[in-house]
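Q: Sequence plus predicted model, see below.
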Amino acid sequence: MEDEPIEILLVEPSPGDTRLFTESFQDASLTNSVHTVSDGEEALDFVHQRNAYSDKPQPDLILLEPQLPGTSGFDVLSELKNEEALCDIPVVVLTSSDVGEKIVKSHDIDAEHYLQKPVESDDFIEFVQSVENFWLTIVQQTTPPQEQE
């Protein structure tokens, strides 16, 4: 399982941030395939594998910016958490500050993890390492423990 690529869906409206995210993932040692969409409706189409995304894989991990045009990140997160077929996909909400995390939580929707988006381009590699650490924690939690005697 460790050698299989991680299918990551990045939901980010800023083209500049999307470029920095994808380049940082390419530069990191994390085995992944990053798919990007720029709004909430595209994100829902992607996870439901419909319309232009019918041939795309189900994401293993979603990085979600809550401030999206059209269908908000809050609505996307709510749908992900309320649909049985999607609720097991881990979601990392990208926030610009601690206040951003509080705003998301104030909508009575909770993600698996919150990460502050980097401000400087040099900080994106550290951010990618945070995502990798989160993913490895998820994999370890879902791997059945060996029987102890």
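A: Nice, thanks for sending it over. Computed from a predicted structure; not experimentally measured.
Q: drop to CA atoms for contacts and neighbour counts, all remaining ones
A: Noted.
Q: Now do the strands in this structure.
A: 6-11, 32-37, 61-64, 91-95, 113-116 (DSSP state E).
Q: For the third one, name the packing helices and strands.
A: Applying 3 or more Cα pairs under 8 Å, 6 or more residues apart in numbering; DSSP states H and E, one finds that strand 61-64 contacts strand 6-11, strand 91-95.
Q: Now for the closest residue to D60 other than its chain neighbours, how many residues are close by?
A: Leaving out its chain neighbours, the residue that sits closest to D60 by Cα to Cα, 6 or more residues apart in numbering is E7, at 5.1 Å. Neighbour count of E7, defined by other Cα atoms under 10 Å: 18.
Q: just F25 next, same as before
A: For F25, the count of nearby residues is 22 (other Cα under 10 Å).
Q: another one to put next to it:
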Amino acid sequence: MKSVKILLVEDNPDDEFLTTRILCKLGYSAIDVVHQGGEALEYLFGEETHNYSTAIPIKKPDVILLDMRMPLINGIEFLEAAHANLKTHEIPVIVISSSKQEKEVNRCIELGAKAFLNKPLDSIEIGRAIVDYCPNHP
């Protein structure tokens, strides 16, 4: 098994199942899953909700797989908060979405996303993205 810690942020149970299945088949076993952008921020920063830019992270995954469309705090809002913090902006974020809107893709890249993959996910594509963008990959 590969020792890369992955945070999957996905609100759709079917997409969560498929993504974790792909990751397990690729040899990844350290996968934490949260279901909303707010939960992802809480995962990173704990109860700190007032100023993400100065919050001290309590958990730092090696890579984040981020769904774009989620209730309450969407992928772009999550990226804005995580990218504003100097201690978390270097965590590679791979956006996974059914959206192909160029404006949305460009905004994610501006906010530090390393890749933007379209659903349904392809195991080769996601595996390559993790290897290419995760500095802790063996």
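A: Thanks, I have it. Quantities reported herein were computed from a predicted structural model and do not represent experimental measurements.
Q: Tell me how they score on TM after superposing.
A: TM-score for the superposed chains, counting by TM-score structural alignment, normalised by the length of structure 2: 0.77, backed by 125 aligned residues with a Cα RMSD of 2.4 Å.
Q: Nearest residue to the aligned residue in structure 1 for G75 of structure 2 in space, please, no chain neighbours.
A: Alignment note (TM-score structural alignment): G75 of structure 2 maps to G73 of structure 1. Among residues not flanking G73 of structure 1 along the chain, P66 sits closest, at 3.8 Å (Cα to Cα, 6+ apart).
Q: tally of neighbours for that neighbour?
A: As a measure of burial, P66 of structure 1 has 26 neighbours, counting by other Cα under 10 Å.
Q: who touches it in this structure?
A: By Cα atoms under 8 Å, 6 or more residues apart in numbering, P66 of structure 1 lies in contact with S72, G73, F74, V93, L94, T95, V104.
Q: OK, contacts around the closest residue to P69 of structure 1 other than its chain neighbours?
A: Spatial nearest neighbour of P69 of structure 1, chain neighbours left out: D39 (5.7 Å); criterion: Cα to Cα, 6+ apart. Residues in contact with D39 of structure 1 (Cα under 8 Å, 6+ apart) are V11, E12, P13, L68, P69, G70, T71, S72.
Q: let's see 10 Å
A: 11-14, 64-73, 76 (Cα atoms under 10 Å, 6 or more residues apart in numbering).
Q: Apply the buried test to those and list what passes.
A: When the contacts of D39 of structure 1 are checked for burial by 16 or more other Cα atoms under 10 Å, the buried set is V11, E12, P13, L64, E65, P66, Q67, L68, T71, S72, G73, V76.
Q: Tabulate those in CSV, adding columns for distance to I125 of structure 1.
A: As requested, the buried ones among the contacts of D39 of structure 1 are arranged in CSV below (distance: Cα to Cα, whole Å):
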residue, distance to I125 of structure 1
V11, 18
E12, 17
P13, 20
L64, 18
E65, 18
P66, 21
Q67, 23
L68, 24
T71, 29
S72, 27
G73, 24
V76, 26
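Q: Inside helices: which ones of those residues?
A: Filtering these for membership in helices, criterion DSSP state H, returns G73, V76.
Q: nearest to H35 of structure 1, of the buried ones among the contacts of D39 of structure 1?
A: V11 (8.6 Å; Cα to Cα).
Q: Surely the closest one is in contact with A43?
A: Yes. Between V11 of structure 1 and A43 there is a contact under Cα atoms under 10 Å: 6.5 Å.
Q: Now the common contact residues for those two.
A: T36, V37, I62, L64, G73, V76.
Q: Please name the residues that touch the fourth one.
A: When you say that, I think you mean L64 of structure 1. Contacts of L64 of structure 1 (Cα under 10 Å, 6+ apart): 9-13, 37, 39-40, 43, 73-74, 76-77, 91-95, 111, 114-115.
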